[in-house]
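Asks: no sequence on this one, just coordinates:
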């Protein structure tokens, strides 16, 4: 079940990127071109995604059990380590390609 849940979460994330235009190379280049014709629309998409994730995270932090009755498992670490930086780099490079 965890593999299936991860697959569904990744699929929803990918569909969200496509619908928001974050997979369109021209849109991404417009966002990254700060000195030229900067397109801030992707920044608004990111802010909206953070806001949409904040609500369920706040709910989850106050409940000991998940919606389906299992134990709530939230990330406990708040430090930035090499694995986090490496994963961020891989994601950013892949998105940029």
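Replies: Sure thing, it's come through. All values derive from a computational prediction rather than experimental measurement.

Asks: CA only for contacts and neighbour counts going forward, please
Replies: Noted.

Asks: The closest residue to residue 43 other than its chain neighbours and residue 24: what is the separation?
Replies: Of all residues not flanking residue 43 in the chain, residue 31 sits nearest, at 7.8 Å (C-alpha to C-alpha, 6 or more residues apart in numbering). Using C-alpha to C-alpha, to the nearest Å, one obtains 11 Å as the distance from residue 31 to residue 24.

Asks: next up, a second structure to put side by side with the first:
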């Protein structure tokens, strides 16, 4: 990775972490409060999500007007549109973990950097799940993939 790309990645990560910290999304109690619609509901996460969708929409509009990205030769745009069992199972697993722990990967990693003990437990469980996936679901070297390879998922846009 070139120095400009590395600096851009570092700046993006720091900005993302700052946004998570300022919005309170590293506090699992705030996230769980948003998910508790029958109890003491905390709507603050809805505003954070709306802001994230807005920023993403602006980025998508900017990308559509650009001939090419600034730091890489082509855009990587998802092309897979099919909703399948793996997508549904992954979304359900993500939502269940988020609802039980109050963390998703981004805030958990930012919380881990701040030394939050709950984040450490979540990240350890997340890494164990990733290792389990590699053992169970990913093909071994030389084994054929069970599903369509990555080019079906992301296509370069020039």
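Replies: Thanks, I have it. Nothing here was measured: the structure is a model prediction, and the numbers come from that model.

Asks: TM value for the aligned chains?
Replies: The TM-score (TM-score structural alignment, normalised by the length of the first structure) is 0.70; 97 aligned residues with a C-alpha RMSD of 3.4 Å.

Asks: sorry, back to before: need the counterpart of the residue nearest to residue 43 of the first structure in the second structure.
Replies: When the second structure is aligned by TM-score structural alignment, residue 31 of the first structure is paired with residue 34.

Asks: Correct me if wrong: that match contacts residue 48.
Replies: No - if you go by C-alpha atoms under 8 Å, residue 34 of the second structure and residue 48 don't touch, sitting 11.2 Å apart.

Asks: out of the two, which sits in the busier spot?
Replies: residue 34 (20 against 16; other C-alpha atoms under 10 Å).

Asks: so who does the more buried one touch?
Replies: Contacts here follow C-alpha atoms under 8 Å, 6 or more residues apart in numbering; on that basis residue 34 of the second structure touches 41, 42, 43, 44, 45, 46.

Asks: Among these, which lie within strands?
Replies: Using DSSP state E, no member of the contacts of residue 34 of the second structure falls in strands.

Asks: among those, who's most crowded?
Replies: residue 45 (18 neighbours).

Asks: Could you measure from the equivalent of that one over in the first structure over to residue 92 of the first structure?
Replies: In the first structure, residue 45 of the second structure lines up with residue 42, judged by TM-score structural alignment. Taking C-alpha to C-alpha as the measure, residue 42 of the first structure falls 14 Å from residue 92 of the first structure.
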